[in-house]
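Asker: Here's my sequence, what's the structure:
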Amino acid sequence: MNILIVTDAWEPQVNGVVRTLKQTRHELTQLGHRVELVTPQDFRTFPCPTYPEIRLSWRPGAKVAQRIETFAPDAIHIATEGPLGMAARRYCIRKRIPFTTAYHSRFPEYVKLRFGIPLGWTYAWLARFHNAAVATMAPTQVVVDDLCARGFTKVVTWTRGVDLTLFKPGTRERLSTRRPIFVYVGRVAVEKNVEAFLELDLPGSKWVCGDGPAAATLRGKYPDVNWLGVLDQRELAEVYNAADVFVFPSRTDTFGLVLLEAMACGCPVAAYPVTGPIDVIGTDGPGALNDDLQRACLDALNIDRVAVRQYAERFSWTAASKQFLGHLHPFTPAAQAELRLAEQGQPG
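Answerer: Next up is the predicted model:
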């Protein structure tokens, strides 16, 4: 089946949306499907206000339409609500082509933090965007229920996975500072609540891996914190292994792939008991959840790393990608016939 994925989030961005889409493309290709992505790399772009690392496509409508028609997809998935996503949505509605969408992050909360726009306004706009789709994929049941309560329709669960061959227990020598070592990995931005971690009074040392619009200010404010910048995934695996606790201070993430990556390396998690951490690690086991983040960090030091790895082994990218595939809505006769044969367990 020819599957077209349209996304405003792509390299050189380093985030969970990009990693999810790259891994999903890999898994779908392994299953025999042809996958093409429409990304900002193929368009003229301009920097996103307050977040220049993110590039937004400039007037992409005609080129998006051309890309769709040239590829001749059997199914279309719109991953983001940016300029490319909106252009693809307009095309599909105009041509009466069914499509799916995804809700990856709590965008309304981010917008309120940055610009003060009321949550209700942004959620209403997002509901209008996504309700034109035949299905909107969200990462956990909690997020599905939340979106339905805010007026979204046809919301389904599309979970996430982790590369257990890349993220696995290994040498713990990457970081050589005083133990215990507490690590944060992710964007350094206001919506990630990184400062809640940096201001904690903890024994040992703290590390931050990542970059973002708040990085320069926080480096100056917390000179005793160690900063590594953006790392590739193999380097991240070394950092997770070296850490004694992975600290996840965000209160707005819908899932948090970094939680799975850390746990796959055997590193216990400290986080707030909110959507994301609760959905990924539960109320006990491979992490410590507490409204007192300092207490969670100290409690996580006592969690067995072998048990943490065993818990992470429950998550599979193959299963997550098959779930994604099942939510797609093929609209060509050949693809629909192939799907019926697959459901009957027959070769296509």
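Asker: going forward, measure contacts between C-alpha atoms and count neighbours the same way
Answerer: OK.
Asker: What's the separation between the residue lying closest to Arg305 once chain neighbours are set aside and Arg96?
Answerer: Once flanking residues are discounted, Arg305 sits nearest to Gly266: 4.5 Å by Cα to Cα, 6 or more residues apart in numbering. Relative to Arg96, Gly266 is positioned 48 Å away (Cα to Cα, to the nearest Å).
Asker: And the two? Which one has more around it.
Answerer: More neighbours surround Gly266 than the other of Gly266 and Arg96, with 30 against 9 (other Cα atoms under 10 Å).
Asker: That one contacts Lys168, doesn't it?
Answerer: Yes - in terms of Cα atoms under 8 Å, Gly266 counts as a neighbour of Lys168; the distance is 7.2 Å.
Asker: Find the residues that touch each one of the two.
Answerer: Each of Arg309 lies in contact with both Gly266 and Lys168 under the rule Cα atoms under 8 Å, 6 or more residues apart in numbering.
Asker: this one next, for a side-by-side:
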Amino acid sequence: MRILFVTDAWHPQINGVVRTLSTTGTELEALGHAVAFVGPDRFRTFPLPTYPEIRIALTPGRRLLEEVERFQPTAIHIATEGPLGWAARGMCRSRGWRFSTSYHTRFPEYVAERAPVPLSVSYAVLRHFHANSSALMVATNSIERELAERGFANLRRWTRGVDVNQFRPRNDNDEPLFGDVQRPIALYVGRVAVEKNIEAFLEAPFKGSKIVVGDGPQRAELARKYGHVKFLGAQHGDMLARTFAAADVFVFPSKTDTFGLVMLEALASGVPVAAYPVAGPIDVLGGTDVACLDDDLGFAIEQALAIPRDRCRQFALGHSWHASAQQFLANLQPCA
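Answerer: So this is what the prediction gives:
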């Protein structure tokens, strides 16, 4: 097949959506399929209000059609509900082409954190966006059940994987990676933004050192407020993998993520997870012995520290990107 992804989340952004899409593309190509991505990098863009690190495509319609005609896809997947996603949806609808979509981000909750927009209104907009999708792909059972209760249809499962070669336990990591810090080390990796609930991690009692990796609109404010915490900025590649492996516990404070790919990356590095018992962590780690999920995040962190690192690694080995890509492929339909 010739599979075209249209996404508002793309490089140079660093987040779980970009990693999921790019890794899925690599796996699909390994299976013999031709893959292309159309992201904001091909258009004139403007910064997203309240989130200038993310740039949004400006009037992408005509240029998007040119990209589609150039690639001649046999299947089209619209990954996000931004300007590119809406333009791609309109293009497919006007030509009678089938397309699939995916739900990566709880936009209604994110919008509600920044503006007085009722959840019912935001979900109505998203329901309209996905209404004509041949397959609305979601990562977990909780999200599938929640969207079904809100009237979304054609729901299909598309789980996530982890690169266990890149993210792995290492013996060359110690305190010098972070400077002079006290063990144990509690790590957060992700966007530094209000919807990630990072302050719950920063406020949680912990007899050790806290490290935050990532960038975002709250970074400067939180770094000033919590001077005892190390904010290392965005990392990727081998440096990020080394940082994961150097931690003693990974803390995932978000209550709005649909999956939480970083949890698998931590586990592949041999690092146990502490999180709230909410959708995402419950779906991925509920009922396992590699994480502690509790409404008291400080308690969860302390309990997770006792989990053996080899047990975490073994759990991650059972979650491959190859299986994820096969699942994605099974959900596709030819666009014409």
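Asker: Quick TM-score on the pair, please.
Answerer: Overlay of the two chains. TM-score (TM-score structural alignment, normalised by the length of structure 2): 0.97; 332 aligned residues with a Cα RMSD of 0.9 Å.
Asker: picking that back up, what's the match for the residue nearest to Arg305 of structure 1 in structure 2?
Answerer: The equivalent of Gly266 of structure 1 in structure 2 is Gly270 (alignment by TM-score structural alignment).
Asker: ditto for Arg187 of structure 1
Answerer: The alignment partner of Arg187 of structure 1 in structure 2, by TM-score structural alignment, is Arg191.
Asker: which SS class is that match?
Answerer: coil (DSSP: H, G, I helix; E, B strand; the rest coil).
Asker: measure it to Leu240 of structure 2 for me?
Answerer: Taking Cα to Cα, one finds Arg191 of structure 2 at 14 Å from Leu240 of structure 2.
Asker: Show me which of these two is the more surrounded one.
Answerer: Arg191 (22 against 18).
Asker: wait, what's in contact with the more buried one?
Answerer: Neighbour list for Arg191 of structure 2: 15, 214-216 [criterion: Cα under 8 Å, 6+ apart].
Asker: now with 7 Å?
Answerer: Under the criterion of Cα atoms under 7 Å, 6 or more residues apart in numbering, the contact list for Arg191 of structure 2 reads 214-216.
Asker: do the same with Ala196 of structure 1
Answerer: Going by Cα under 7 Å, 6+ apart, Ala196 of structure 1 touches Pro249.
Asker: which residue ranges form the strands in the stretch 151-300 of structure 1?
Answerer: For the stretch 151-300 of structure 1, the strands defined by DSSP state E, counting those that start in this stretch cover 155-157, 181-185, 205-209, 226-227, 245-248, 269-271, 287-289.
Asker: Pipe those into JSON lines and attach mean neighbour count and distance to Phe46 of structure 1 per row.
Answerer: Formatted as JSON lines, the strands of the stretch 151-300 of structure 1 follow (neighbours: other Cα atoms under 10 Å; distance: least, Cα to Cα, whole Å):
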{"stretch": "strand 155-157", "mean neighbour count": "22", "distance to Phe46 of structure 1": "32"}
{"stretch": "strand 181-185", "mean neighbour count": "24", "distance to Phe46 of structure 1": "27"}
{"stretch": "strand 205-209", "mean neighbour count": "21", "distance to Phe46 of structure 1": "26"}
{"stretch": "strand 226-227", "mean neighbour count": "16", "distance to Phe46 of structure 1": "28"}
{"stretch": "strand 245-248", "mean neighbour count": "30", "distance to Phe46 of structure 1": "31"}
{"stretch": "strand 269-271", "mean neighbour count": "30", "distance to Phe46 of structure 1": "35"}
{"stretch": "strand 287-289", "mean neighbour count": "28", "distance to Phe46 of structure 1": "39"}
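Asker: Dump those into TSV; add distance to Ala138 of structure 1 as well.
Answerer: Formatted as TSV, those follow (distance: least, Cα to Cα, whole Å):
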stretch	distance to Ala138 of structure 1
strand 155-157	5
strand 181-185	23
strand 205-209	27
strand 226-227	32
strand 245-248	20
strand 269-271	21
strand 287-289	23
